[in-house]
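Colleague: this is a predicted model, with the sequence first.
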Amino acid sequence: MSVLEVKHLTKTFGKFNALYDVNFDVKKGEVFGFIGPNGAGKSTTIRVLLGILKATEGQVKVFGKDAWDEAVDIHKHLAYVPGDVNLWPNLTGGEVIDLFVKLRGGNNNHKREELIKKFDLDPTKKCRTYSKGNRQKVALVAAFSSDADLYVLDEPTSGLDPLMERVFQECVMDVKSQGKSVLLSSHILSEVEKLCDRVGIIRQGQIIESGSLNEMRHLTRTHILVDTKQSITALEEFNGVHDIEETENGLTFQVDTEELDNVIKHVSQFGILKLESAPPTLEDLFMRHYEGNEKQGVTTNG
């Protein structure tokens, strides 16, 4: 069952196509990673599903309801954390958290106190005194204190230190274990890889790849380090072998996953003393999509 469905979503601003024919869904109890470089269309997509922007074409449904027409009903069961949180300067962090939780009709004081402690937040301070990281903590505590069914997190760990990032990851896994759904837009690829069941990569307003990480592994290369009794010959003649280098520890190279079997059979003839392989990472996959023309000035945030 899908909690969020995006079908053929197109959004134009004048002559500019911000989104074109975007399709993806988020299932119940799933963490879906939404990644792409700055300006790719992630935040625009999120604004459409929050009912802030109206789609030019296509359909966005949250809990089976139209994201634009039924936004008020949808927000009763949805928690949202933006990448740059603005708060009321004269309210304390605790007052803001209480306000957000009450707006959703919840009142779980035990959960609120537990999260404030976990995120090491002083809720008695005025929001104007908070750093960017502390403003993010207020939004995260408010979101995870709510009994939402869908958490929409747009660069939620922006400004957090590594320890707090780990606390955030625990919170995501906690809501997932309760059968809740999470849409996570992040530029921290290791975070996405750790948390997400499936991933969608958006580029220039279009989804260019989506699926589970295992389904997408075939698009990337495995890193191999091998040391052999005899020097390996003719390796460069194999299809799918890249970046061969001699190092102190042996020969390193990358190999396309579908060619791995043939290459290992060839290498084994030379008497393997040591063999190390590292699976392809999400970062490898992401960068493969941005090779070539996109190499200059690539960023992965926003």
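Modeller: Done, it's in. Numbers count the residues shown, from 1 in each chain.
Colleague: all contacts plus neighbour counts: C-alpha atoms, from now on.
Modeller: Noted.
Colleague: for residue 195, what are its contacts?
Modeller: Going by C-alpha atoms under 8 Å, 6 or more residues apart in numbering, residue 195 touches 31, 169, 172, 173.
Colleague: now with 10 Å, please.
Modeller: Residues in contact with residue 195 (C-alpha atoms under 10 Å, 6 or more residues apart in numbering) are 30, 31, 32, 33, 169, 170, 172, 173, 176, 182, 184, 189.
Colleague: second one coming, line it up with the first:
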Amino acid sequence: MSVISLKDVSKNFGKTEALKGVYLELQKGEILGFIGPNGAGKTTTIRIILGILKGAGDSKVFGLDPWKDAIEIHKNLSYVPGDVNLWPNLTGGEVIDLFLKLKKQKNSNYKEELIEKFDFDPRKKCRTYSKGNRQKVALISALAADVDLYIFDEPTSGLDPLMESIFQEEVHRIKREGKSILLSSHILSEVEKLCGSISIIKDGTIIESGPLAELRHLTMSKIKVRTRKPLSDFESNHAVHDFHINEGLTEFSVDGKNLGEIISLISKYDILTLETQPPTLEELFMSHYERTIQ
């Protein structure tokens, strides 16, 4: 059974179609990257998963209806939004304790470890905190809880690079524990480091979904090669793009599905050095995004 399962989920705000038949699956022990441009429908989808909004279609979390069974679902779920609002007169430590108490969590030892890792002062009033420190309150509260599902919506917003790396370490930790994670982020390098699968949403529709390794085959890899014999006729090959030679180094891009064929052809020219670079997530995202603009 999927931890999260959305099938043909739609949501309208008046005459505006925010979601148009969204399909989304998160399996146990998986980290799913949920990406798309601003206004694509990411946050609306997450709010339906959390039971904050009611959408048309079939929505399930732990096999339960998030609208009808939100209280039960939230006992086993931690959520971090991208813009955290806190009680101004409580200290950060009091807010963390409150969130953990609501989930009946007693892992105070790990809470203290997280406070130290994130270099956070829990004694100050929340009204004095910067955006980054408010974000740390939400992250520590979520990561200190022993639950089966973690939902992060732009979780590192306002954090410096060191704190981002600590967050990434914590995500790897909960993944090793067999937990499930839905990560929505505009930082594609972060998604690329953490996620095994991605779903790309645009204009309220999932335009691509699947394991990142498989999706990379749908776009081009970059090749840098030095050969003893000149690479003749390669520029005219249908699978080769952006071909050029600079001081004996030949560079070009090749369609993922033709990569094996091209490597085999190159081997006939006595390879001296060969470097292949798979497409980055940003390149993959842009190729799919631009393809749907046509």
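Modeller: Perfect, thanks for sending it. These figures come from a predicted structure and were not determined experimentally.
Colleague: of the contacts of residue 195 of the first structure, keep whichever come out buried.
Modeller: Among the contacts of residue 195 of the first structure, those classed as buried by neighbour count (16 or more other C-alpha atoms under 10 Å) are 30, 31, 32, 33, 172, 173, 176, 182, 184, 189.
Colleague: quick check: the farthest pair among those?
Modeller: Farthest pair in these (C-alpha to C-alpha) is 176 and 189. Separation: 19.1 Å.
Colleague: where along the stretch 1-150 of the second structure do the helices fall?
Modeller: Counting by DSSP state H, counting those that start in this stretch, the stretch 1-150 of the second structure has helices at residues 42-50, 70-74, 92-102, 108-117, 131-144.
Colleague: figure out which of the ones you listed is closest to residue 286 of the second structure.
Modeller: Closest of those to residue 286 of the second structure is helix 42-50, at 16.9 Å (criterion: C-alpha to C-alpha).
Colleague: how about the strands in the stretch 101-250 of the second structure?
Modeller: Counting by DSSP state E, counting those that start in this stretch, one finds strands in the stretch 101-250 of the second structure at the ranges 149-153, 180-184, 197-202, 205-211, 220-227, 240-246, 249-255.
Colleague: pick the most deeply packed of those.
Modeller: strand 180-184 (a mean of 25; mean count of other C-alpha atoms under 10 Å).
Colleague: chain center to that one: distance?
Modeller: Centroid separation for strand 180-184 of the second structure versus its chain: 6 Å, with C-alpha atoms, centre = their mean, to the nearest Å.
Colleague: helices or strands up against the top helix by length along the first structure?
Modeller: Secondary structure of the first structure per DSSP state H: the longest helix is helix 162-177. Packing partners of helix 162-177 of the first structure (3 or more C-alpha pairs under 10 Å, 6 or more residues apart in numbering; DSSP states H and E): strand 31-35, helix 109-118, helix 132-145, strand 150-154, strand 181-185, helix 189-195.
Colleague: with the second structure superposed, average distance for the fourth one?
Modeller: What it means is strand 150-154 of the first structure. Comparison of strand 150-154 of the first structure with the second structure after fitting gives an average deviation of 0.6 Å (mean C-alpha distance after the TM-score superposition for the first structure).
Colleague: between that strand and helix 132-145, how many degrees?
Modeller: Strand 150-154 of the first structure runs at 170 degrees relative to helix 132-145, counting by axes from the mean of the first three to the mean of the last three C-alpha atoms, to 10 degrees.
Colleague: ok, residue 249 of the first structure - contacts?
Modeller: Contact analysis of residue 249 of the first structure by C-alpha under 10 Å, 6+ apart lists 225, 226, 227, 274.
Colleague: which two in the residues you listed are spaced the farthest apart?
Modeller: Greatest spatial distance among the contacts of residue 249 of the first structure (C-alpha to C-alpha): 225 and 274, at 7.9 Å.
Colleague: overlap in contacts, the two.
Modeller: By C-alpha under 10 Å, 6+ apart, the residues touching both residue 225 of the first structure and residue 274 are 249, 250.
Colleague: out of the helices and strands packed on helix 162-177 of the first structure, which is closest to residue 90 of the first structure?
Modeller: Distance to residue 90 of the first structure, taken as C-alpha to C-alpha, is lowest for helix 132-145 among those, at 13.3 Å.
Colleague: for that closest one, buried residues please.
Modeller: So helix 132-145 of the first structure, judged by 16+ other C-alpha under 10 Å, has buried residues 133-145.
Colleague: so can I have a markdown table of those residues showing distance to residue 152 of the first structure?
Modeller: Output for those, formatted as a markdown table (distance: C-alpha to C-alpha, whole Å):
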| residue | distance to residue 152 of the first structure |
| --- | --- |
| 133 | 18 |
| 134 | 19 |
| 135 | 17 |
| 136 | 14 |
| 137 | 15 |
| 138 | 15 |
| 139 | 12 |
| 140 | 11 |
| 141 | 14 |
| 142 | 13 |
| 143 | 9 |
| 144 | 11 |
| 145 | 14 |
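Colleague: tell me the one among the residues you listed nearest to residue 92 of the first structure.
Modeller: Set against residue 92 of the first structure, the nearest of those by C-alpha to C-alpha is residue 138 (9.7 Å).
Colleague: ok, that closest one touching residue 87?
Modeller: Yes. In terms of C-alpha atoms under 10 Å, residue 138 of the first structure counts as a neighbour of residue 87; the distance is 8.9 Å.
Colleague: so what sits against both of the two?
Modeller: 93, 96, 127, 130.
Colleague: how far away is the closest residue to the first one other than its chain neighbours from residue 154 of the first structure?
Modeller: It stands for residue 93 of the first structure. Nearest residue to residue 93 of the first structure, sequence neighbours excluded (C-alpha to C-alpha, 6 or more residues apart in numbering): residue 123, at 4.6 Å. Distance, residue 123 of the first structure to residue 154 of the first structure, by C-alpha to C-alpha, to the nearest Å: 23 Å.
Colleague: now do residue 190 of the first structure
Modeller: 16 Å.
Colleague: same question for residue 226 of the first structure.
Modeller: Computed as C-alpha to C-alpha, the residue 226 of the first structure to residue 154 of the first structure distance reads 41 Å.
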